[in-house]
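Colleague: Sequence first, predicted coordinates after that:
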Amino acid sequence: MDDKKSWLDEPCPIARTVGIVGDAWSWLILRDALAGVSRFDQFRKSLGIAPTILTRRLALLVEEGLLEKRLYSQRPPREEYVLTDAGRDLLPVLFMIGAWGKRHRGEGKLTTFVDAETGVEIRPVAVDEASGAPIGSRPIRAAGAPVAEAPAAGKGDTGKA
């Protein structure tokens, strides 16, 4: 699907999310926002991103409710971008992406994330709340609205309901 809005109409929550944050710049903006970056010039400096691209990505993240604009200066009027609850809820997703990157693209010097209180490296694991099983360790299938014609992912699962 070429039209981003058509992704947002999909019954699959993964497709809907990718329709909002499916590009690298959006993820990196969210990463920086989670680290405390909030001002346009800070994002631009941190990311080395063109101002036009940054403006569009910030506007989309605000429109979709992941960031909100707040006035931090009256004269001259200046706004900063602050994470909403929905934006903060992406922190575990970012850590899982980082863990995948460390495992499969871990060559060279990498940033390590540590618990601020203990100093111990954070090693995220996605776990199904209902079963307690690590996600990916058991067969899965899509239920409810149709997702695609392809078989569902999972070990030994044929995709048949």
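Modeller: Right, received. Where do you want to start? Numbers count the residues shown, from 1 in each chain.
Colleague: contacts, neighbours, all on C-alpha from now
Modeller: Fine.
Colleague: can you tell me which residues contact the closest residue to residue 83 other than its chain neighbours?
Modeller: Distances taken as C-alpha to C-alpha, 6 or more residues apart in numbering place residue 67 nearest to residue 83, at 4.5 Å, with adjacent residues excluded. Listed by C-alpha atoms under 8 Å, 6 or more residues apart in numbering, the contact partners of residue 67 are 58, 61, 81-84, 87.
Colleague: any idea how far residue 67 is from residue 55?
Modeller: 13 Å (C-alpha to C-alpha, to the nearest Å).
Colleague: Included below, for side-by-side comparison, is a second structure:
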Amino acid sequence: MPNNSVLTDEPCPVARSVDVIGDRWSLLIVRDAFDGACRFGELQRNLGVARNILSDRLRKLVEAGILDMQAASDGTAYQQYVLTAKGESLFPVVVALRQWGEQHLFKRGERHSVLIDKRTGKPIPLMKPTARDGGGLPPSATEVRKLA
């Protein structure tokens, strides 16, 4: 990955992650990619973002290996953006942000979208860290160990 895409000297994985996907547009592009949006025009319409900003964020996401550009699946001359395995591994991050927003950013009874398990038709369970024994893991039960 190019040095300008990552805080190469930063030892914190959160800081490095935010450097790559932490801005509004990058996260929303990834969200829309999970929802099936794959063409530039489609992403621009969905997001209402300026072309130059969208182009810049797509380029950075491709450089970071989160999205891949490939020929359109319908055989047209267009290109499409698809999530790589690295990009698909962001799904829990997007789900966690969604669930946090559902819990804290909507008034009681206010309408919002819900992520549904296609197999059951039910909302997916709340994501939360779990210990090896399967029990809940609150922040107070964890610590960050700095590597020497």
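Modeller: Happy to help now that I have it. This structure is a prediction, so every number in the text was calculated from the model and none was measured.
Colleague: Give me the TM-score for this pair.
Modeller: For this chain pair, the superposition-based TM-score is 0.85 by TM-score structural alignment, normalised by the length of structure 2; 143 aligned residues with a C-alpha RMSD of 2.3 Å.
Colleague: picking up where we left off before, keep only the contacts of residue 67 of structure 1 that stay in contact in structure 2.
Modeller: Contacts conserved in structure 2 for the contacts of residue 67 of structure 1, counting by both residues aligned by TM-score structural alignment, their matches' C-alpha atoms under 8 Å: 58, 61, 81-84, 87.
Colleague: what two of the residues you listed are the furthest from one another?
Modeller: Farthest-apart pair in those is 58 and 84; separation 13.0 Å (C-alpha to C-alpha).
Colleague: Please say which of these two ends up with more neighbours.
Modeller: residue 58 (22 against 14; other C-alpha atoms under 10 Å).
Colleague: Which element, helix or strand, includes that one?
Modeller: Element membership for residue 58 of structure 1 (DSSP states H and E) is helix 51-63.
Colleague: just the strands in structure 1 please.
Modeller: Remark: strands assigned in structure 1 by DSSP state E are 67-73, 78-83.
Colleague: Would you agree residue 126 of structure 2 is in contact with residue 99?
Modeller: Yes. Between residue 126 of structure 2 and residue 99 there is a contact at 6.9 Å, judged by C-alpha atoms under 8 Å.
Colleague: the more surrounded of those two?
Modeller: residue 99 (18 against 9).
Colleague: any idea how far the more buried one is from residue 53 of structure 2?
Modeller: Relative to residue 53 of structure 2, and taking C-alpha to C-alpha, residue 99 of structure 2 is found at 27 Å.
Colleague: re earlier: hey, which of the strands of structure 1 is tucked in deepest?
Modeller: Neighbour counts (mean count of other C-alpha atoms under 10 Å) averaged over each of the strands of structure 1 peak at strand 78-83, with a mean of 18.
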